[in-house]
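Asker: Take a look and give me a structure for this.
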Amino acid sequence: MTRCPVLRRWSCLFKGPLLVQRYLAGDPQESYELAQVAEFTQCYRQRLADLSWFMKCLNEPIARQANQEDGCTGHFWEARFKSQALRTEAALISCMAYVDLNPVRPGMAATPEASEHTSIRERTTPRFDLAQAVREQVQMEALLRFDRPVKPLLPFEGAFADREQPGIPFAFEDYLALVDYTGRAIDPKKKGAIAHTLPPILQRLGFTPDQWLNQSTRFEVLYRLQRRQSMV
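Answerer: Down below sits the predicted model:
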């Protein structure tokens, strides 16, 4: 019997009440218990789609850990989060570059590929092995679980001409060059920037253009090949 995906997803974050635990375990329940589980499900569905609830769940453990380290109390973040719609390709690429340069601007990393927490680092030195996930027949639902440390990133369209779903509408080489150029701009309000003495990012990564094209497409080609073989 398939259990409710809303409850399974919620259980990745929280233990949940005993009624929900029993339901997910497949234990027999009375009609009034199932009615209560349905009410929990509706509540959890609304919370999982609520940005404010997501930010609450994200902020609380970070604040507790930071306060314990600093021996203080109170909010960790200075202001409430902002939700900004990205309605154009320019807005999308600007936001992506902003996030990838976040560790550089405060001086936490010299370059975006040197940081542990950027998409550029994951794309150039991937921790998620797509080929292994295919071999293990990992289902998409498992990839979307909150408790997975690393998830596959959406591909750049420019790198994959024959794709099954739309990706990011840029070539990855162009995006790398854009982030590298933007990161070298000096912002008087920020501590860090990519040093002008450093070579271009593809040189820092040790790739020629041809080598990079092969590197950036190899995982997708391998994924498609192995999936076809598994379907035979």
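
Asker: all contacts plus neighbour counts: C-alpha atoms, from now on.
Answerer: Fine.

Asker: Relative to A142, how far out is T124?
Answerer: 24 Å (C-alpha to C-alpha, to the nearest Å).

Asker: cool, R87 as well?
Answerer: Distance from R87 to A142, by C-alpha to C-alpha: 30 Å.

Asker: and the two? which has more neighbours close in?
Answerer: A142 (12 against 8; other C-alpha atoms under 10 Å).

Asker: and the more buried one, what helix or strand is that in?
Answerer: Assigned by DSSP states H and E, A142 falls within helix 140-143.

Asker: Tell me the first helix or strand C-terminal of that helix.
Answerer: Note on helix 140-143: by DSSP H and E, the next helix or strand toward the C-terminus is helix 172-183.

Asker: Check which helices and strands that following helix is in contact with.
Answerer: Packing partners of helix 172-183 (3 or more C-alpha pairs under 8 Å, 6 or more residues apart in numbering; DSSP states H and E): helix 89-100, helix 201-204.

Asker: which one of these lies closest to E164?
Answerer: Smallest distance to E164 across the helices and strands packed on helix 172-183 (C-alpha to C-alpha): 20.3 Å, for helix 89-100.

Asker: That closest one: which residues count as buried?
Answerer: 93, 96-97, 100 (16 or more other C-alpha atoms under 10 Å).

Asker: would you list every one of the helices in this protein?
Answerer: Using DSSP state H, the helices of the chain run over residues 5-11, 18-24, 31-48, 51-70, 89-100, 119-124, 130-135, 140-143, 172-183, 201-204, 209-231.

Asker: Residues in contact with the second one: which ones?
Answerer: Helix 18-24 is touched from outside by 3-4, 7-8, 15, 28-29, 33, 36-37, 40, with contacts defined as C-alpha atoms under 8 Å, 6 or more residues apart in numbering.

Asker: quick one more, to check against the first:
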Amino acid sequence: MTLPRSSQISLDATPYYHCVSRCVRRAFLCGRDTESGKDYEHRREWIENRMLNLAEVFALDIAAYAVMSNHYHVVLYIDKKSADKWSLLEVIDRWQKLFKASNLAQRYLRGDTLDRCELKALEDVASIWRERLTDISWFMRCLNESIARQANAEDKCTGHFWEGRFKSQALLDERALAACMAYVDLNPIRANIAKTPENSDYTSIQRRIRVAISGEQPKSLLPLVGDERQNMPKGLPFQLEHYLELVDWSGRHLDPRKRGVIAENIPPILERLGISSEHWLYLNRNFESRFKGLVGSAEAVRSACNQLNKRWVHGINDCRRYLSATPC
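Answerer: Sure, this is the predicted structure:
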């Protein structure tokens, strides 16, 4: 039975979520349709631009993404702390970038004086907008509806373009987060549409590599800030060079001619996370198919189940085997 989205997302459990949205039937988001011969490659830019622009409006940061031929992946970080600090003016300004603001909001923006009842009504509405701007479902809705309208207009057709619901996975700890990000970044490699991460167009890994050459990180993505420590800045708990090395190493082992060949020097991040190289390679091939909702160590999944009042979760045995510090 399909579970409501509210039962699958809990900020008490984790702020990180992996989302996947797929086209209905044989609809192509981008790339070349082998049957019709029509090239939809330009649609990759549509979704990448829309995704990155929405992240600037929502209190959501993008950790990883990959745009494929009939689906896309995105790993999101919910930044509720930042949203809680927004002023009333900032909430209204952000919301009206997506939807038409109410008359009260427009008057407030013009500098008109509102009486106490009007101001209270505006604050109540703005609290709903603030909540929606931290909501993954609203982010995906704004992203998918925009792309569907553009694609249907280009194809001169109507009807559903996306599947009814996007798929989401809660990434409960560093192991799940690192494995999922690498899985997402390596999608073009597995699909054999790119030979190297730096040549994987419309992916977060290509964007990170291009900027890393100059010793920087892309402003449009959640930065990698290193190991957990006191006064930890907002960002992913990995070092940039370790993560890039990890993705490159994992990608080389996805090559069918080299499958099963393990490099002698395992990337430092694997040793720190306590995942064996064999299990890491398995996750890079099967992350999406093996896990359905909550993803992390067995201990993290049990804790999240208690918070969400869930008695059982799909894939708990795989979490215990592949993502626990001492796999069985």
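
Asker: TM-score of the superposed pair?
Answerer: Remark: TM-score between the superposed chains equals 0.58 [TM-score structural alignment, normalised by the length of the first structure]; 170 aligned residues with a C-alpha RMSD of 3.6 Å.

Asker: hmm, back to that, in the second structure, which residues correspond to the helix holding A142 of the first structure?
Answerer: The aligned range for helix 140-143 of the first structure in the second structure is empty, by TM-score structural alignment.

Asker: from the chain's centre, how far out does that helix sit?
Answerer: Mean-position distance between helix 140-143 of the first structure and its chain equals 13 Å (C-alpha atoms, centre = their mean, to the nearest Å).

Asker: How about stretch 245-253 of the second structure?
Answerer: Counting by C-alpha atoms, centre = their mean, stretch 245-253 of the second structure comes out at 20 Å from the chain centroid.

Asker: TSV for the contacts of helix 18-24 of the first structure, including distance to Q46 of the first structure and neighbour count?
Answerer: As requested, the contacts of helix 18-24 of the first structure are arranged in TSV below (distance: C-alpha to C-alpha, whole Å; neighbours: other C-alpha atoms under 10 Å):
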residue	distance to Q46 of the first structure	neighbour count
R3	18	11
C4	14	12
L7	12	22
R8	15	16
K15	18	10
P28	26	10
Q29	24	13
E33	20	14
Q36	16	12
V37	14	21
F40	10	17
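
Asker: Looking at these, which one is closest to Y181 of the first structure?
Answerer: For these, the residue nearest Y181 of the first structure by C-alpha to C-alpha is R8; the value is 43.4 Å.

Asker: residue in the second structure matching F76 of the first structure?
Answerer: Using TM-score structural alignment, F76 of the first structure pairs with F161 in the second structure.

Asker: Confirm for me that that match is in contact with N152.
Answerer: Yes - contact criterion C-alpha atoms under 8 Å: F161 of the second structure and N152 qualify, at 7.5 Å.

Asker: And these two? Which one has more around it.
Answerer: Under the criterion of other C-alpha under 10 Å, the comparison of F161 of the second structure against N152 puts F161 first, with 22 against 14.

Asker: Please tell me how far that one sits from I47 of the second structure.
Answerer: Counting by C-alpha to C-alpha, the gap from F161 of the second structure to I47 of the second structure is 14 Å.

Asker: for N306 of the second structure, same thing?
Answerer: 36 Å.

Asker: And these two? Which one has more around it.
Answerer: I47 (21 against 12).

Asker: pretty sure that one is touching E145, no?
Answerer: No - the criterion here is C-alpha under 8 Å, and I47 of the second structure misses it with E145 at 10.9 Å.

Asker: one step back: among the helices of the first structure, which comes closest to G158 of the first structure?
Answerer: G158 of the first structure lies closest, by C-alpha to C-alpha, to one member of those: helix 172-183, at 6.8 Å.

Asker: ok so, going back, buried stuff in the helix holding A142 of the first structure?
Answerer: For helix 140-143 of the first structure, burial by neighbour count (16+ other C-alpha under 10 Å) applies to no residue.

Asker: K195 of the second structure corresponds to which position in the first structure?
Answerer: With TM-score structural alignment defining the correspondence, K195 of the second structure maps onto A110 in the first structure.

Asker: Count the residues that sit near that match.
Answerer: Using other C-alpha under 10 Å, A110 of the first structure is surrounded by 19 other residues.

Asker: What span of the first structure is the helix or strand containing C19 of the second structure aligned with?
Answerer: Assigned by DSSP H and E, C19 of the second structure belongs to strand 16-22. Here strand 16-22 of the second structure fails to align to any part of the first structure, judged by TM-score structural alignment.

Asker: Ok, stretch 136-146 of the second structure next?
Answerer: Under TM-score structural alignment, the alignment places stretch 136-146 of the second structure onto residues 51-61 of the first structure.

Asker: next one: stretch 269-285 of the second structure
Answerer: By TM-score structural alignment, stretch 269-285 of the second structure lines up with nothing in the first structure.

Asker: Endpoints of that stretch, how far apart?
Answerer: For stretch 269-285 of the second structure, the first-to-last residue distance is 18 Å (C-alpha to C-alpha).

Asker: got it, and stretch 207-220 of the second structure?
Answerer: The first and final residues of stretch 207-220 of the second structure sit 9 Å from each other (C-alpha to C-alpha).
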